[in-house]
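In: okay, predicted coordinates and the sequence, questions at the end:
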Amino acid sequence: MNICGCLVHVTTGAVEAARAGIEAMPGTEVHAASEDGRLVVVVEDTETTIASDQIMAMHQIPGVMSVTLNYHHFEDLSQPDACATP
């Protein structure tokens, strides 16, 4: 499981369209937006896509100037939890 926190910078005139494009992608959620075109986006793996592919696809949305990965968390869910007690 991958969970990524990203800052997406969008041109001011394209904020709503870019937000709609991001939210239409599986595994993405826009948590905050500023008037100057900054979006806080969380991206997670889904059954059909991986987070890194979603992040790369965001670069292709019209109006998106940059996508910066600010946080990344990975867990291998196929492995038993090392902290769990039997």
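Out: Sure thing, it's come through.

In: from now on I want contacts and neighbour counts done on CA atoms only, so please keep to that.
Out: Noted.

In: neighbouring contacts of the lengthiest strand in the chain?
Out: Secondary structure of the chain read by DSSP state E shows that its longest strand is strand 64-74. Outside of strand 64-74, the residues within contact range by C-alpha atoms under 8 Å, 6 or more residues apart in numbering are 1-11, 18, 55, 58-59.

In: one more to weigh against that first structure:
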Amino acid sequence: MNISSLLVNARPEALPQVQGDLLALGGVEIHAATDNGQLIVTIEADSDRAAADLFTKISQQPGVLATSLVYHQFEPDPDEEA
């Protein structure tokens, strides 16, 4: 399991649309948003490739100006360890 934390900068006037678009992507959670368009987002994915693809999708959403990777961690899936 891959867990990543992102800082997403969006156009302030597009913030509601960006939030809706991001939440429609599987594995995405928004933890905070400011009026000036900054969002703290986490993504969970099964593989490095899936995490990278999701990061790219977020970066390409209409209204998103920039996406920065803040943190990335790989953990074994607890359901597969037993």
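Out: Great, that's in hand. Keep in mind that this is a model prediction, so the values were computed, not measured.

In: now what about the TM-score between them?
Out: Overlay of the two chains. TM-score (TM-score structural alignment, normalised by the length of structure 2): 0.86; 79 aligned residues with a C-alpha RMSD of 2.2 Å.

In: out of the contacts of strand 64-74 of structure 1, who's nearest Glu44 of structure 1?
Out: Using C-alpha to C-alpha, Ile3 is the member of the contacts of strand 64-74 of structure 1 that sits closest to Glu44 of structure 1, with 4.7 Å.

In: what count of nearby residues applies to that closest one?
Out: Neighbours of Ile3 of structure 1 under the rule other C-alpha atoms under 10 Å: 19.

In: trace it over to structure 2, please.
Out: Under the alignment (TM-score structural alignment), Ile3 of structure 1 maps onto Ile3 of structure 2.

In: from the chain's centroid, how far away is the longest strand of structure 1?
Out: Computed by C-alpha atoms, centre = their mean, to the nearest Å, the separation of strand 64-74 of structure 1 from the middle of its chain amounts to 7 Å.

In: swap in stretch 52-63 of structure 2?
Out: Relative to its parent chain, stretch 52-63 of structure 2 has a centroid offset of 8 Å by C-alpha atoms, centre = their mean.

In: surely the match of Ile3 of structure 1 and Glu44 touch.
Out: Yes: taking C-alpha atoms under 8 Å as the contact criterion, Ile3 of structure 2 and Glu44 are neighbours in contact, 4.7 Å apart.

In: state the number of residues packed around Gly26 of structure 2.
Out: Under the criterion other C-alpha under 10 Å, the count of neighbours that Gly26 of structure 2 has is 11.

In: which SS state does it fall under?
Out: Counting by DSSP: H, G, I helix; E, B strand; the rest coil, the backbone at Gly26 of structure 2 sits in coil.

In: pull the contacting residues for Asp21 of structure 2.
Out: If you count contacts by C-alpha under 8 Å, 6+ apart, then Asp21 of structure 2 has Gln61 around it.

In: with Ile58 of structure 2 as the reference, measure out to it.
Out: As judged by C-alpha to C-alpha, to the nearest Å, Asp21 of structure 2 and Ile58 of structure 2 stand 9 Å apart.
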